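>>> based on what follows, work out the 3D shape:
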Amino acid sequence: MLKHAVIPFLLGAGLLAHTPGALAASNLVFCSEGSPAGFDPGQYTTGTDFDASAETVFNRLTQFERGGTSVIPGLATKWEVSDDGKVYTFHLREGVKFHTTDYFKPSREFNADDVLFTFDRMRDKNHPFRKAYPTEFPYFTDMGMDQNIAQLEKLDEHTVRFTLNQVDAAFIQNLAMSFASIQSAEYADQLLKQGKAADINQKPIGTGPFVFSKYQKDAQIRFKGNKDYWQPDDVKIDNLIFAITTDASVRMQKLKKNECQVTLFPRPADIEPLKKDPKLQMPSQPGYNLGYIAYNVMDQIKGSNVPNPLAELKVRQALDMAVNKPQIITSVYQGAGQLAVNAMPPTQWSYDTSVKDAPYDPEKAKQLLKEAGIKEGTEITLWAMPVQRPYNPNAKLMAEMLQADWAKVGIKAKIVSYEWGEYIKRAKAGEVGAMLIGWSGDNGDPDNWLGTLFSCDALNGNNFSKWCYKPYDDLIKQAKATTDQAKRTELYEKAQHIIKEQVPMTPIAHSTVYQPMSKQVQGFKISPFALNSFYGVSVTK
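So this is what the prediction gives:
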C-alpha cells in the first residue's frame, strides 16, 4: 500500500479518481528518469523510449528471456532456418489480441498482415503509411536490415517468411530487439483513413502486457494491465505509472517515501545509504555497457563554417591520451565503474584483451597537437548528456573533468547540453563536436557494438562519430555474414584494433548497474540491456 504522502502528487497528475484506498497493491509507480520522445519503438534507440513503449505496449516475434540474453518464442511460437542460413520461416501465435482503447477497437486478432506492415514500413520509403508519416528507423538501417531483407512473404494467416540477401548471424536476436515491435496493420489503416498517421507515435496499439492510457510530458505515463494478454501470468499489476523524475536525488526521496516502488540510476553517493534502508532492496549486476567520448570526424561540423580539428587523427590521439581516466572513474563512478579500453565490454564474446590504451601523456598530446598545426586555445564543443545512464551516472561532472584535462594541453572545450531527445536528434544530424554518450548492449552479439555504433550503415543513426572507414567496415560485414563464431571472433578482434588506431572514440568506463526498489516488489529482474520490464512483476502489501 502506498503511503499517504503520495496522494497529492498522484491527484495532481490526475491518477486517482476516488480515495487513497484506490491505490491497491496491484498498482506500481516507477520513477523514470526522462520523457520518451514517442511511443513508436521503431523510430528510437534509447532505453527511455523503449521502457515506455516496447517493454509495456508491444511484443516481438522473438523475445529475450527476462533478465537474460537467451532468445525465446514471442509472437512467433517457432521458426525454421534454411540450410544456407538465408530463409527464416516463422509460425505465428494464434489467439493474440491487440489492445482495445478509447481510440481503437480491433476487429480481428494478430496475424501475418501485422508482421508485413511492421517490416514493410521500415523497409520501403514509398510505403503508403511512411509517406503519410515520414520518419526514419535508425536501428533497422544501422544494422543494414533495410538492405539485407530481400523479401518478406505471407504464406498464410499465421506463417511468414523472411528471405535475406546474405547471412545475418544475429537475425533472430535482432528480431527480439525493441525496434522490431509488432504494430497493428488494422490500426495503421484506420489512422491513414482518418488522416492521423502520426498518432501511431502518440497513441500506441500493441499486443503487450500493458495498455497505454495517458501521457503528460515531463510528468507521467499511465498504463493499464492487459486483461486479455496471451500470457496472463505475466500481468500482475492493474495500473503501471511512470512518474517522470529527472533529478536523481528526488527519485531516491520518492522511493524512500514509497511514492514510487521502483526507480533507476542512483547517484554513486546514494548507493550505500540505499543499501542500508530496511524498506528497500538493491539488486545489482556487472554492467553490459560502455560510456565513451565520440569524436565527430567530419571535415566540417554541421552549422559551423570552420574546419573541424577533430577530423585530424593526431588531434583525436592527443585528446585521447590527455584524458585522465582513473581520476574520472574515481570521481564520477565512485567505485561502481571499471576502466574501459575497448569499444565493447569485456563480458562480450570476441572481446580482445590484447588491445591496450595509449598511456596518459599530456606532454605527448601537446606535441601531437603541434604537429597537427592546432594552435593553443583552439575551441571545440564538448556535449554532455542531460540524463543519467548506467554507463554515465554524472555526465556534467565528467564533462567538467574532461574540460580541465584538455585545457592542460591547450584545447578549450565549451560544454554544451540539450534536452535528451534534442541532444540525440542534433548529434545524429552532425552538429556535435566531442560528445559524451554510451551504450548498453541490446542482443548479446558483438555486431550490436561494433556495427550499430561504428559502421558506415550507422552514419545517420548511432554512429555519432560519423566515422566510415572501409577496412573496418569490411571486417564487421564479413563477421556478420558468417555463423562460425571462431571466424567471427577473429574478424571482430581485428576490427577492435582498427578502432583503437583510428580513435573515433575514447572508451571511459563500464559501470555496475544498481536497481533500487521497495521490498514490496516481487519478480523484477535487471535486464542486461538496461531496460525496465514490469511483466511478471507484482507488488505485495
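
>>> only C-alpha atoms from now on, for both contacts and neighbour counts.
Noted.

>>> quick one: contacts for the residue lying closest to I172 once chain neighbours are set aside?
Distances taken as Cα to Cα, 6 or more residues apart in numbering place T62 nearest to I172, at 7.0 Å, with adjacent residues excluded. Contacts for T62 were tallied using Cα atoms under 8 Å, 6 or more residues apart in numbering; they are 71-76, 172-173, 175-176.

>>> apply 6 Å and report the result again.
Counting by Cα atoms under 6 Å, 6 or more residues apart in numbering, T62 makes contact with 72-74, 175-176.

>>> can I get those in CSV with neighbour count, secondary structure and distance to G12?
Shown next, in CSV, are those (neighbours: other Cα atoms under 10 Å; DSSP: H, G, I helix; E, B strand; the rest coil; distance: Cα to Cα, whole Å):
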residue, neighbour count, secondary structure, distance to G12
I72, 17, strand, 41
P73, 17, strand, 41
G74, 18, coil, 38
L175, 20, helix, 40
A176, 25, coil, 37
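
>>> closest one of the residues you listed to D457?
Distance to D457, by Cα to Cα, is smallest for L175 among the contacts of T62, at 18.0 Å.

>>> quick one: the helices in the stretch 51-200 of the chain?
With helices called from DSSP state H, counting those that start in this stretch, the stretch 51-200 of the chain shows them at 112-123, 128-132, 138-142, 145-148, 171-175, 185-194.

>>> any chance of those helices in JSON lines with distance to G206 as columns?
JSON lines is the format used below for these (distance: least, Cα to Cα, whole Å):
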{"stretch": "helix 112-123", "distance to G206": "10"}
{"stretch": "helix 128-132", "distance to G206": "17"}
{"stretch": "helix 138-142", "distance to G206": "19"}
{"stretch": "helix 145-148", "distance to G206": "22"}
{"stretch": "helix 171-175", "distance to G206": "16"}
{"stretch": "helix 185-194", "distance to G206": "10"}
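
>>> next, the structure of the following sequence, for comparison with the previous one:
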Amino acid sequence: MIKALLSLMVPCGSVLILSACQPDIPETIQQGMVYCSEGSPESFNPQRVTSGTTIDAISQQLYDRLLDIDPASGELLPALATQWRLSEDGKTYWFTLRPDVQFHHTAFFSPGRTLNAKDVTFTFNRITRTDHPYHAAGGAIYPYFQSVDWGSLVKAVVAENSNTVRFELSRPDSSFLSNLATDFAAILSAEYAEQLLQQNQPELLDQRPIGTGPFFFKEYKKNQFIRYYRHPEYWRGKVELTQLVFDLVPDNAKRMAKLLTHECDVVAYPRNAELKLIAERPDVEVQSQISMNVGFWAFNTQKPPFDNVLVRKALAYAINKDAILDAVYFGYADKAKTLLPPTSWAFYHDLPEQEYNPLKAKELLAQAGYPNGFSMDIWAMPVQRLYNPNALKMAELMQADLAKIGVKASIVSFEWNSFRRKLSEFEHDSVLIGWAADNADPDNFFRPLLSCSAAESGSNRANWCDPNFDTLINQALLTADIKQRRSFYLTAQLYLDEQMPLVSIAHSKRFQAKSVKITGVTINPYGGISMAAARKSL
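Have a look, this model is predicted:
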C-alpha cells in the first residue's frame, strides 16, 4: 500500500508518465512517507479552521508564520520575520521580513517574486477588513481570529516598504505576538490571490494552497489521501522526504493495522490501550510529548436546563473522573480541575478539585426543579484526539453515571466534519471535546473557548457569553506585567468553577506511533506536527 500511495502515476502535460515530472520511483518509495491521519481536512488554509486534524495535515507542512515558538521554553523565535519591535504605548508593532523566501512553484501557480510585505498585509487584511475582496470568499469564517476578537483589535496592517510591515492596534494586547506564532497565522501569497481573482476563482485560494513551507500541494482525494511534494527552494534548507502522503483513515483499528503491516509509516493518535502492544514490537515505536491541552465536557448554556448553573454543577458532581482516567486514558493523563494545565504559569494550584458526589448532584437537581432528572444528549467525537482518545467510551461511562441521578443521556455522533459543523450551529445539548494550546499564553485557553466573541464565531462549545468573565480576561491583556496578568487569570478560573459552563476532565500526553525507520517527525507542545525534518532510513 505504501508503494501504491507513493508511486501513483502523475500526469505531465497530456501524457501519463513515471518520470520527468516527479522523482524516479525507487527514490520516491524510499524517501517518501505515508502518514495515516484520522480524517479529511476542512480546508487547506489554517486561517479557516481550528480542527487539530486539519492543522496537522496542512499548517506546518505547507506554510510558515512570522514567528515561531521555542518548543522547550515557549519563547518566541524569528521565522518569516527576523526582527520586531513595539511602540511605547503597546499599540504598534513593526516586523522586518526575511529576504529571499520562495513561494511554492506548482502546476497551477508560478511565483514571479519572493515573499514581501504585500503578502503579510494581504494575509491579515483578509481576516480583519470586511471590505477586502477575499474576506467573504468561501465564507467570512476565521474562527480562531474571531474568537480572540482581532476584528476590533487590529486597526490596520500596512506595508511600509517591501520588507517592513506595521500592525496598528486599537488597544494593547499582551497575547498579540503569541497569536502571530500560532498555526492559524499562516502567510499566504498575495500574488497567487491576485491571479485567482483575475480568473474569477477566489475560492481556490483555500482549496489549492500556495505557501512557503517545506512541502507543496500536489493532489487531494477527499476521504482517501492528500499528496505533497517537497519544496526544493525551502528557506530553512533541504527537506529529506521527496513526497509526503496523508492516508485518510477514520477508523483507529484500521490505522493501527496499517502501521503493523507497514502500509503506513506513522499513525495519528493510537489509543492508549494499544501503547503496550506497540512497545512490544521491534519494528514500531511510540513517540510522546507533554502537551498543553485539556479534554472537557461542555454544556450548551443557551438551552434549558443547561442555562441553570445548579444543573451544570449537578452534572459535574455526577461524573467519576477517576474512572474515566483509568478506562479512557489508561493512566496517561492527569485529572483536570481547570482549563489550564498545571504547566501553565497562570494555573490555579489551590483551586479545590471537583469531587465525585452523586448525592450532592441529586440535591442540586432537586433545587433546580428537576427532582426526577431529565433527558439529554452527549455528543461524542468520532475521532481520537490527544485530549480525548476515546470520546465514545467516555460518553458511555458518563451515561452510566448520569443514570444514577435520574438523568437519561443519549449518545450522539456524526462524521467528523459534519460533527464540527453542527457543533458550530449549537445543535448539541452537551459535547465531549477539548483543546490543545497553540502557544504558551494562558489567553489561548480562555478567549478561544469561552469568550463572547468565541460564542459568535462558533468555537465556544458552551455557547456561553458572560460579561464578567470577558472583563477579567480582557483586563489580563492590557498589561505586560506577569503578576497582574496571573491575578486576573486566577480570578477567572475561580469564576469558571462557580459558573461551570464546562467540566474540565483531563490533561493528556500526545502520542503517535511510527515505524522505527522514520525519524524527525516533530510533535510540538504548541500546535500541530511538522514533517520538515522527517527522514526515512532504508
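
>>> separation between the aligned residue in the second structure for the residue nearest to I172 of the first structure and S178 of the second structure?
In the second structure, the residue matched to T62 of the first structure (TM-score structural alignment) is L67. Per Cα to Cα, to the nearest Å, L67 of the second structure is found 8 Å from S178 of the second structure.

>>> can you show me which of the contacts of T62 of the first structure carry over to the second structure?
Retained in the second structure: 72-74, 176, out of those (criterion both residues aligned by TM-score structural alignment, their matches' Cα atoms under 6 Å).

>>> just the buried residues of the longest helix along the first structure, please?
Of all segments of type helix in the first structure, defined using DSSP state H, the longest is helix 485-502. Neighbour counts using 16 or more other Cα atoms under 10 Å place 488-489, 491-500, 502 of helix 485-502 of the first structure among the buried residues.

>>> counterpart of it in the second structure, which residues?
Under TM-score structural alignment, the match for helix 485-502 of the first structure is residues 482-499.

>>> for the matching stretch, give me the average deviation versus the first structure.
Its matched residues in the first structure lie on average 0.4 Å from stretch 482-499 of the second structure after superposition (mean Cα distance after the TM-score superposition for the first structure).

>>> from L402 of the first structure, how far off is whatever residue of the first structure lines up with L315 of the second structure?
Using TM-score structural alignment, the equivalent of L315 of the second structure in the first structure is L319. Distance of L319 of the first structure to L402 of the first structure, given as Cα to Cα: 9 Å.

>>> please say which of those two ends up with more neighbours.
Between L319 of the first structure and L402, counting by other Cα atoms under 10 Å, L319 is the more crowded of the two (27 against 22).

>>> that's a strand at the more buried one, yeah?
No: with DSSP: H, G, I helix; E, B strand; the rest coil as the criterion, L319 of the first structure is assigned helix and is not in a strand.

>>> so who does it touch?
Residues in contact with L319 of the first structure (Cα under 6 Å, 6+ apart): none are found.

>>> doesn't K477 of the first structure belong to a helix?
Yes: according to three-state DSSP, K477 of the first structure belongs to a helix.

>>> so how far is T381 of the first structure from it?
In terms of Cα to Cα, K477 of the first structure sits 32 Å off from T381 of the first structure.

>>> try V539 of the first structure
46 Å.

>>> which one of these two has more residues nearby?
Between V539 of the first structure and T381, counting by other Cα under 10 Å, V539 is the more crowded of the two (20 against 17).

>>> what's that one aligned with over in the second structure?
Aligned partner of V539 of the first structure by TM-score structural alignment: K536.

>>> how many residues are close by the nearest residue to its match once chain neighbours are set aside?
Nearest residue to K536 of the second structure in three dimensions, chain neighbours excluded: I518, at 4.7 Å (Cα to Cα, 6+ apart). As a burial measure, I518 of the second structure scores 17 neighbours (other Cα under 10 Å).

>>> quick one: map I518 of the second structure onto the first structure.
Taking TM-score structural alignment, I518 of the second structure has V521 as its aligned residue in the first structure.
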